[in-house]
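> got a structure for you, letters missing:
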């Protein structure tokens, strides 16, 4: 089984619990305004790799992953469903903890994928269709479909949302997000991630218009205030 990946990280510390081997898949349907990895949108210049070859790379570092494991990120790993299922199965056969970092917008086979997934790191782009379409250029329906299956299968969830100045950095939005999250079960962790400018230069190199030009990086103090509001007990 052949997969198309952008890169790997052997000592990831933010993509799931513990130290992790992180695989960044190529390909994504979404065009998030704040995306800092536009080079992963298509399969251009992808590293083609078999699941066997990828597992060998992972196993070189297995001793470091006692409290960690493997995370499949992107791009969007759900778009390479058959390859993802194959490598997830192989990881579980050698007792590795598995996580997927996803927008929830794939092409199906979600139940089979989740059968071999210990943790879902779900990236919330917006909580209604209007906001989702503005942020990503896509409809929100597939996100809700994936989330519903996660809920039915009782999958452990980490929830993340990027906060962008002038778009979703208001108390009003955070309170709506809080209400949305309150209805989701098995949430182990919630993160608000600050919008940053690290990927802006990539757009120019790729000849892609950067639609948030002029937007400043998210203020960390304000972000902390919003996070405190989000986790505050009613």
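The structure has been received and is ready for your questions. Source: prediction; values computed, not measured.
> only C-alpha atoms for contact and neighbour calcs from this point on.
Fine.
> quick one: the helices in the chain, in order.
Ranges of helices in the chain, per DSSP state H, are 51-59, 81-93, 110-115, 129-136, 141-152, 171-182, 200-206, 220-231.
> please identify the deepest-packed of these.
Of those, the one with the most neighbours on average (mean count of other C-alpha atoms under 10 Å) is helix 81-93, at a mean of 19.
> list the contacts of residue 90.
Residue 90 is in contact with 51, 55, counting by C-alpha atoms under 8 Å, 6 or more residues apart in numbering.
> what residues sit buried inside the lengthiest strand in the chain?
When the chain is parsed with DSSP state E, its longest strand is strand 2-12. Neighbour counts over strand 2-12 (16 or more other C-alpha atoms under 10 Å) mark 2-6, 8, 10-12 as buried.
> and that strand, what does it pack against?
strand 20-25, strand 47-50, helix 51-59 (3 or more C-alpha pairs under 8 Å, 6 or more residues apart in numbering; DSSP states H and E).
> ok, which of those comes nearest residue 135?
For these, the distance to residue 135 is smallest for strand 20-25, at 20.9 Å, taking C-alpha to C-alpha.
> for the closest one, name the packing helices and strands.
So strand 20-25, by 3+ C-alpha pairs under 8 Å, 6+ apart, packs with strand 2-12, strand 69-73.
> can you put those strands in a markdown table and add distance to residue 132?
Formatted as a markdown table, these follow (distance: least, C-alpha to C-alpha, whole Å):
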| stretch | distance to residue 132 |
| --- | --- |
| strand 2-12 | 25 |
| strand 69-73 | 20 |
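> what's the closest of these to residue 200?
strand 2-12 (18.3 Å).
> rewinding a little: and residue 188, which of the helices and strands packed on strand 2-12 is closest to it?
With C-alpha to C-alpha as the criterion, residue 188 lies closest to strand 20-25 of the helices and strands packed on strand 2-12, at 17.8 Å.
> take the one below as the second:
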């Protein structure tokens, strides 16, 4: 699904690199977690995977395609991206937003409208579809944001903090959907979160990164077993990344 080898990235004017030889890989069909403290390089990594940021050096492959100028358009068709910030037009309704994003993927007419209606119902938004997004709660915006990334049936769904700032019910709905979507559709999922309990229950495998490098990778249950002094994935995470507060 994803292979990252020796990835380096330093932003112009930055005192420290965002990525310093980061390497990891995840097989197809998994729910994979990319975990790390603030400033670890998670969002930079996702931006490089999506082709939004260019790495200084290193190799990135998605489904055996190099993330480069030759394959960028092909890769765009294979991935759906749910960014950390809400990427919707607030003055438009949920329906209008989803039609717009569907059109960007080349989707039109009855098939697009049927897909939108199905997802609005699945995410509990069918009665709010004609309402402007600025009137939505945080959870409703998050759910609509996710639908926008699903319309073209991606092979890889990338989510950056998809449950940040949402209510318990919305979080539960999002996590249940991701599990079902992966199991029933076989879609690979790459997910970042600061909620380690959530990651432990959702992910088949996780990679913990810090200071732009891989620290640890494996199945959550196995990582906990390898650290007898730790009771859960959060304690394993703190054991390897430390207790210091990050900016």
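Looks like it arrived, so ask away. Model, not experiment: these values are computed from the prediction.
> next, the TM-score between them, please.
Overlay of the two chains. TM-score (TM-score structural alignment, normalised by the length of the first structure): 0.33; 127 aligned residues with a C-alpha RMSD of 5.8 Å.
> quick one: the helices of the first structure as TSV, columns for distance to residue 21 of the first structure too.
Listed next are the helices of the first structure as TSV, based on distance: least, C-alpha to C-alpha, whole Å:
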stretch	distance to residue 21 of the first structure
helix 51-59	7
helix 81-93	11
helix 110-115	18
helix 129-136	27
helix 141-152	23
helix 171-182	28
helix 200-206	24
helix 220-231	28
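> nearest to residue 181 of the first structure among the helices and strands packed on strand 2-12 of the first structure would be which one?
With C-alpha to C-alpha, the closest approach to residue 181 of the first structure among those belongs to strand 20-25: 26.2 Å.
> the closest one to strand 2-12, inter-axis angle?
150 degrees (axes from the mean of the first three to the mean of the last three C-alpha atoms, to 10 degrees).
> make JSON lines out of the helices and strands packed on strand 2-12 of the first structure and add distance to residue 224 of the first structure.
Below are these laid out as JSON lines (distance: least, C-alpha to C-alpha, whole Å):
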{"stretch": "strand 20-25", "distance to residue 224 of the first structure": "26"}
{"stretch": "strand 47-50", "distance to residue 224 of the first structure": "38"}
{"stretch": "helix 51-59", "distance to residue 224 of the first structure": "35"}
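> identify whichever of the ones you listed lies nearest to residue 200 of the first structure.
Nearest to residue 200 of the first structure, of these and by C-alpha to C-alpha, is strand 20-25 at 19.1 Å.
> which strands and helices sit next to the longest helix along the second structure?
Assignment by DSSP H gives helix 168-185 as the longest helix of the second structure. Helix 168-185 of the second structure sits against helix 138-150, with contacts defined as 3+ C-alpha pairs under 8 Å, 6+ apart.
> buried ones in the helix it packs on, by neighbour count?
Across helix 138-150 of the second structure, burial judged by 16+ other C-alpha under 10 Å covers 138-150.
> closest one of the residues you listed to residue 19 of the second structure?
residue 149 (26.3 Å).
> the closest one - nearest residue in space that isn't next to it in sequence?
residue 80 (4.6 Å; C-alpha to C-alpha, 6 or more residues apart in numbering).
> so that neighbour makes contact with residue 160?
No: in this structure residue 80 of the second structure lies outside contact range of residue 160 using C-alpha atoms under 8 Å: 11.4 Å.
> quick one: which of those two has more around it?
Per other C-alpha atoms under 10 Å, whichever of residue 80 of the second structure and residue 160 has more neighbours is residue 80, with 24 against 19.
> ok, then the element right after whichever strand or helix holds the more buried one?
Per DSSP states H and E, residue 80 of the second structure falls inside strand 79-82. Next helix or strand after strand 79-82 of the second structure toward the C-terminus (DSSP H and E): helix 94-104.
> so what does the helix or strand following that following helix touch, helix or strand wise?
Once helix 94-104 of the second structure ends, the next helix or strand along the chain (criterion: DSSP H and E) is helix 109-122. If you count contacts as 3+ C-alpha pairs under 8 Å, 6+ apart, helix 109-122 of the second structure packs onto helix 94-104, helix 138-150.
> switch the cut-off to 6 Å
Where contact means 3 or more C-alpha pairs under 6 Å, 6 or more residues apart in numbering; DSSP states H and E, helix 109-122 of the second structure is not packed against any helix or strand.
> quick one: work out the angle between it and helix 168-185.
Interaxial angle, helix 109-122 of the second structure versus helix 168-185 (the same axes, to 10 degrees): 130 degrees.
> for helix 109-122 of the second structure, which residues meet the burial criterion?
The neighbour-count check on helix 109-122 of the second structure (16+ other C-alpha under 10 Å) flags 112-113, 115-116, 119-120 as buried.
> before we move on, what about stretch 184-191 of the second structure?
Quick answer for stretch 184-191 of the second structure (16+ other C-alpha under 10 Å): 187-191.
> which one of these sits closest to residue 241 of the second structure?
Closest to residue 241 of the second structure, out of all of those and judged by C-alpha to C-alpha, is residue 191, at 18.9 Å.
> circling back: wait, which of the helices of the first structure is closest to residue 188 of the first structure?
In terms of C-alpha to C-alpha, the element of the helices of the first structure nearest to residue 188 of the first structure is helix 171-182, at 11.4 Å.
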